[in-house]
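*Asks:* what would the 3D arrangement of this be:
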Amino acid sequence: MKVRISAAWQRARIPLLAVAIAAAVTLTAVGLIQLIRICTNLAFHGVFSTAESAPGFETWGAWAIAVPVIGGLIIGVMARWGSPAIRGHGIPEAMQAIGTADSRISARVAILKPLSAAISIGTGGPFGAEGPIIATGGAIGSLVGQWLPSSPVQRKILLAAGAAAGMTAIFGTPLAAVLLAVELLLFEYRGRSFLPVALAAGTAMALRSLFHEPLPMFPYAFERTPDLPIAGGSLVIGAICGLLAVAVTKAVYALEDGFEKLPVHWMWWPAIGGIAVGAIGWIEPRTMGVGYDNLRVLLDGHLAVKTIAALAVLKFLSWWIALGSGTSGGTLAPLMTVGGAAGALCAHMLHGVPYLADFPIGLGVLIGMAATFAGASRAFLASVAFAYEATHAADSFGALLLGCGAAVLVSRMLMKETIMTEKLARRGLRIPSDYEPDFLHSLRVGTVMETRPLVAGPEETIADLADRLGTPGSPWHDVRLVPVAAADGTLLAVISRADLFASLEARPHATLLEAGVLRPVTIHADDFLSDAVDRMILHGIGRLPVVDRSASPKLVGLLTRRSILEARRHRQDMDRLPATSLTPATDAS
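*Replies:* Next comes the predicted model:
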């Protein structure tokens, strides 16, 4: 009974921890929002208040251009003497922790990341709060996994659970948060990881309601029946936004390279970026701060084309320079603002095309938001789910699938890495962009084993078997393990080639039963290859006799490393295009 209780607790421990982490992250997210409001009111309005406000120039006039510069100076100091990990938009850093540090993130980052983000955004930084809180949530999950006995895989799950809870707390999009964790952090879809993350997102969604955050975040009513013009326009907008995503990604990293060439310490870069943020904000104040209202206004579809174009260009420039300078901030909201504006411009363009003249502007914005993020990050499912959950526009699903699919297709054709992985690739870390079930979990041992291995009898001597293995040209010349079986096939022992020839000089006339391993490690034909590989690693061996499940196990085959590699080669061949498929088939008659 105690064993069963212990096993049940081990299975439930990580999901329960994920729920507790979600509660802590939700409180942290609400605290971050309040802190951003305090910083905004202090920096731009000279009052201490948690009331929602936007950066502006009403109080300080042109002097407010210096506010982002001061914020950049503070961020630079925090990064240099606090932790350089607070720089950037957070998600790549979480990915790097998973890939190189066994999902370990320091407590310093968990404290300084939200604080630096609040200062950055509160002083006019053109970022959303989602990136920093995703990074902070991941850090909290990682810390819990470090404080309590946890394996690296369990820490990864807790990190992803914290990140999903953070995104849910900000946007109220639990499904998108789970999918984002799967596509960018977990790279697997297994019950052990999926369930804790789902529980964390669900918990954050429930707790979020206690603080009266808006739901949906960006309400949009799309009640038109999807049809062919909608589908065609969605594909066009998605493809254009895919091109935009590629251009944005390359531009961000080109500017980062440019900052690297400056003859000043990187601590000063955020302040330099702050000069551009303040100057652009003086031209268009809506480029500063989180900018969630920009998305709501765009979705209404009533902005003039010139206003939309100005917002798109200036928001991009402000965010591009600020992010390239290495300050603390997120990418999701700015990318969606730029993409939404681009989608609106595309929708206006489509109004001059026959059969597409009534394409909804709001739908163009929605597709542009989702498709640009999908193209830049390749988090396809998360992008589609986010657009639905953030707007509750259920009838837009088909259009979103087409738009995001076109954007990802363009992105994959023109760009090797993503906005999330380019920085890591430059550091030598390869992050998978696709995931699939491990073929070892789907193949049975019996499908790849050698069914007619060399088998020796129990009375055969070492010298006799050595003659067979050592004869040049013998079909058994490369055999490395020989099962010893009785006449009825019962497995009695195994002897390796190394042990055989090591015993040849000392006792050539000894039987194989005397020289072999009497209780070898075995596997069954109906076991999965993953079980066999685990057993090989555990015992430090490269070959396994395959036996049946009878009381006196009988030999039915031999599994070797070569067999496993051949199975892998066959799996690769299934993905290759046959040469003959490039020419049309001809009638053999």
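*Asks:* for the rest of this, base every contact and every neighbour count on C-alpha atoms.
*Replies:* Fine.
*Asks:* excluding chain neighbours, what is closest to Cys376?
*Replies:* Small correction: residue 376 is Ala, not Cys. Ala245 (4.8 Å; C-alpha to C-alpha, 6 or more residues apart in numbering).
*Asks:* sorry, that was for Ile105
*Replies:* Ala139 (5.4 Å).
*Asks:* how about Ile240?
*Replies:* Ala407 (7.3 Å).
*Asks:* residues near the one you found, how many?
*Replies:* 35 (other C-alpha atoms under 10 Å).
*Asks:* hmm, who's touching the helix or strand that contains it?
*Replies:* Using DSSP states H and E, Ala407 sits in helix 397-414. Here helix 397-414 makes contact (C-alpha atoms under 8 Å, 6 or more residues apart in numbering) with 226, 230-231, 234-243, 245-246, 366-368, 370-372, 374-376, 378, 380, 383-384, 387-388.
*Asks:* do that again at 7 Å, thanks
*Replies:* 230-231, 234-235, 237-239, 241-243, 246, 367, 370-372, 374-375, 378, 380, 384 (C-alpha atoms under 7 Å, 6 or more residues apart in numbering).
*Asks:* any chance you could map the helices in the stretch 51-200 of the chain?
*Replies:* Secondary structure of the stretch 51-200 of the chain, counting by DSSP state H, counting those that start in this stretch: helices at 67-81, 91-100, 107-122, 130-147, 152-171, 174-181, 191-208.
*Asks:* surely Leu559 forms part of a helix?
*Replies:* No - Leu559 sits outside any helix when classified using DSSP: H, G, I helix; E, B strand; the rest coil, being strand.
*Asks:* following up with a second sequence; could you model it the same way so I can compare the two?
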Amino acid sequence: MQPHLMPQRLYQWFKSRNFALNATDTRYALVEASLIGVLSAIAALILKQGVGWLGGWRVALANEFGGIVVLPLGGLILGYLAGWIIETLSPTATGGGITQVKAALARYPVPLSLRVAIVKLIGTILVLGGGLTLGRRAPTVHIGAALAAQLSSWVPTSPEHRRQMIAAGAAAGLAAGFTTPIAGVLFVIEELMRDVSGLTLETAIVASFTGAVVSLILQSSTLNLPSSLLELPDITFSALDIPFYLLLGILAGVLGALFNRGLLLSVKIQHQFNLPLSWRIGLMGMVSGIIIAVLPPFFRDNAGLRIILVTGELDWSRILLAFVAHFFLTILAYSANTPGGLFGPALVLGSALGYLVGDFEQFLTGTGTQSSYALAGMGAFFTAVVRVPVTAIVFVFELNTDFNIVLPLMVTCAVSYIVAESVSRGSLYEHMLHARGIYINEAATGQDFLSKLTASQVMESHVETLSSDLSLDEVLQAMSNSTHRGFPVVEQGQLVGIVTQTDLAKLKKVPGYTPLSEFMTRRPITVQAESSLSDVLYLLNRYQLSRLPVTEGHKLVGIITRTDIIRIEANQLQGDDTTINEVVPDPSYIAYQTRAPLAGEGRILLPLVNPDTATSLFKISAAIAQKQNQEIECLQVITVPKHSDPAQTPVITQHSRQLLQRTERLGRQYHLPVHTQIRIAHDRAQAILDTIRERHIDLMVLQWTDDNHSPGTIFDPVIDVLIRKATCELVLVKLGQEKEAYPQTLDKDATWLLPIAGGPNAKRAMELLPGLIKLYTRPRSPIIWLCQVFSPHKATPNYQSLEVAAKRLKEELERPVIPLPVRSQSVADAIIHLAEAETCDVVMLGVSREGLLVQVMQGNLPKMIAQQVKSTVILVRGKLDN
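*Replies:* Presented below is the predicted three-dimensional model:
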């Protein structure tokens, strides 16, 4: 398979099984993390075996032909070869790798791929096998992160998901290298990512645990930790030892800070010579070989030397020599940008320093155990170099699993950290990133501008859709009549596909009656409403799309395009965020909620205030919901003072819950899905707007009473705000004087009055009428008066549109519909007079958008009618444009 085709084919495989079809789908994140752990463990084992095999050959040849020849020559050849491979195939694979991973997690464009992992693996084997005094654990972190990045690039994903997988790969690499799963996770959190979000922790833990376990299985079938680091005897701690542990912490802090300064200075000096990487590594390998050749023979085997130092098999003079030699050899090797790490050398230097302090205590007091100081020194020096005290404590404890070492570790690591920060602030990796011109703002790496906005805040909620049963000819006609180049395809409110002009262009000699379901793109890539814009942009670029449907489950709630994101970015650059869906200034808090199955094609919001009228309003909502196959969202808002935090203010929700439970029972009676929620907020209108935005409400049924006489308001303060700002369709209800009876059985025929003016909302009112009429359960049919008010100054009014509307409504309802033209100078007076003369039970006004928004503010036409008509009045206002 060609590499560039692999992501596409994997995506098709996932899509055919309905896997991971949106940017925030995390169902398989833990499986992916487990796979990353397995791959990291295999890579760590290959690295270990490769270094051991090559290093063994180097030592054997040195013993046979003489170290003064073999060691420098071997360091030069293997170092040069490693540098040449890295320069040629993947320049990113230089150094220990921690800086690259840290930069990648901070969203810098640092390449991480399978190529990087393979080159890093080969380069590390060559340089460590060639005798350079570096470690292999930091490279395993880099390799694990690179493998994770490659794996996440082969399946549908998002930038944030990829970032978290890279963090999981880094944790798995460290855990596989040292068999320390907890320290692997902590190192990612404390140094690399500094992110404790749920998914990051879960994936990092799974990957780290898997990497450690697989590494153990590959090395020991009994799962016993094989390293001699874990078998140090006589771990003790007493109060008399505290001054010496303080001394150890101070020495480790000072020497660790000097180690970092020396390394950074050496890096700066080497860069001034501007030598190619191959020659730099080769020359450092040769210099190291010469120095090691003149040192005692035990220096030739790095692995053996570390075991000897850690277990204390040398006297203090040789330990001091080993410390000094290891100190400067590591600086020389690492400063050449050699593919090797500092974890191992830091632990070795720390153990040597600990043995020296332990010997000093024994010399002065005759007490103390060198093993305890060796372990404490490992943690202290590691802290001074990397500046991760918590990771260091857990790290060394995991290596030893003896609780007696915890307190000495805490003392020495804390002191070492304070002293090291006093001598030289910041970790080595931060300074190395600064040298490359990379400055990481920890507060900004977790969220960028696009990550703070969600698809629901930017999407277009008014979506033109097509039905899957349309024919090709009808689709072509819809395309020609629209400015859009693509349409979502829905069945019963559920997104089932998408059709674009590209799909139509591919059709050849296809009959015009072919149904859309046969040539649309099934299971399109979608995003959830809560997906961040960075996820949306990633998918648009990844699959070269111009638009993405926004869904809630399988329900289509909007569509988002590249143009929408560009507009938001442009506004952000200009400091203008007015085009973003309004963000709540005083956020509301959900204190209680229940969820029913997502079975409807839309959602109706029913804010409840008065328990006495809740049943009547629910029945009105249910009548609409049954006719339009929608769900009902019942809302109770509890307001708290402005100075109180809604999320922290205690409130009594018992009565609200009882009311909502009553609506749930009514929902079961009507066979309708009913969701409920209680919101705590400073402002009731804002809480309702929150719900409309978050729950993707299509229509809201709202009660109005004439009891509120607040000055400066039209209806009341809440309804005025909702009329202006609620983007969904609004049905405003003023129940008649027979509130308790409505909409129960009446003793006489129900009479409906439906004034029309030819506007779009009059048509919408007629569409709602068939469902609402079913509220009356008498055996006899209601009477519908369909009237239109004409000006008396107009000589020849056109009654044709009124008669056509009446005829169409009569055929649909199969009930009497009487057209009634009325000539009057006042629309309100005519409707009020007619409602009283015919004793109408319900007056339903399909007021045009201009009529509602302008007349409410100027003439108060709907309010005037509702106030003076004693029967029930229903006002219908269509959706507002975003």
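*Asks:* identify the residues contacting the residue nearest to Ile105 of structure 1.
*Replies:* Ala139 of structure 1 neighbours (C-alpha under 7 Å, 6+ apart): 105, 110, 159.
*Asks:* rewinding a little: for the residue nearest to Ala376 of structure 1, the count of nearby residues, please.
*Replies:* Neighbours around Ala245 of structure 1, by other C-alpha under 10 Å: 30.
*Asks:* need the counterpart of it in structure 2.
*Replies:* Aligned by TM-score structural alignment, Ala245 of structure 1 pairs with Gly256 of structure 2.
*Asks:* give me the mean deviation of the helix or strand where its match lies from structure 1.
*Replies:* Assigned by DSSP H and E, Gly256 of structure 2 belongs to helix 242-273. Compared with structure 1 after fitting, helix 242-273 of structure 2 deviates on average by 1.0 Å (mean C-alpha distance after the TM-score superposition for structure 1).
*Asks:* list the helices and strands the helix or strand following that helix packs on?
*Replies:* Using DSSP H and E, the helix or strand that follows helix 242-273 of structure 2 towards the C-terminus is helix 277-294. Helix 277-294 of structure 2 sits against helix 67-89, helix 316-335, with contacts defined as 3 or more C-alpha pairs under 7 Å, 6 or more residues apart in numbering; DSSP states H and E.
*Asks:* 10 Å instead, please
*Replies:* helix 67-89, helix 114-129, helix 242-273, helix 316-335 (3 or more C-alpha pairs under 10 Å, 6 or more residues apart in numbering; DSSP states H and E).
*Asks:* mean distance of the shortest one to its aligned residues in structure 1, please.
*Replies:* Compared with structure 1 after the fit, helix 114-129 of structure 2 shows a mean deviation of 0.8 Å (mean C-alpha distance after the TM-score superposition for structure 1).
*Asks:* that helix to helix 137-153, inter-axis angle?
*Replies:* 170 degrees (axes from the mean of the first three to the mean of the last three C-alpha atoms, to 10 degrees).
*Asks:* for helix 114-129 of structure 2, grab the matching residue range in structure 1.
*Replies:* Against structure 1, helix 114-129 of structure 2 falls on residues 107-122 (TM-score structural alignment).
*Asks:* show me what counts as buried in that stretch.
*Replies:* Residues of stretch 107-122 of structure 1 classed as buried by neighbour count (16 or more other C-alpha atoms under 10 Å): 109-110, 112-122.
*Asks:* for the spatially most central residue of structure 1, what are its contacts?
*Replies:* The centre of structure 1 sits closest to Leu184, judged by C-alpha atoms, centre = their mean, with a distance of 1.0 Å. For Leu184 of structure 1, the contact set (C-alpha atoms under 10 Å, 6 or more residues apart in numbering) comprises 91-92, 94-95, 160, 377-379, 382, 420-421, 431-434.
*Asks:* one more time with 8 Å
*Replies:* 95, 379.
*Asks:* trace it over to structure 2, please.
*Replies:* Checking TM-score structural alignment: Leu184 of structure 1 goes with Glu191.
*Asks:* again with Gly138 of structure 1
*Replies:* For Gly138 of structure 1, the residue aligned by TM-score structural alignment is Ala145.
*Asks:* next one: Leu262 of structure 1
*Replies:* Match for Leu262 of structure 1 (TM-score structural alignment): Phe273.
*Asks:* check Thr391 of structure 1 too.
*Replies:* Counting by TM-score structural alignment, the partner of Thr391 of structure 1 is Asn400.
*Asks:* which of the contacts of Ala139 of structure 1 sits closest to Ala23 of structure 1?
*Replies:* Leu159 (13.8 Å; C-alpha to C-alpha).
*Asks:* mind listing what the alignment partner in structure 2 of that closest one touches?
*Replies:* Taking TM-score structural alignment for the superposition, Leu159 of structure 1 sits opposite Ile166 in structure 2. For Ile166 of structure 2, the contact set (C-alpha under 8 Å, 6+ apart) comprises 101, 105, 144-146, 148-149.
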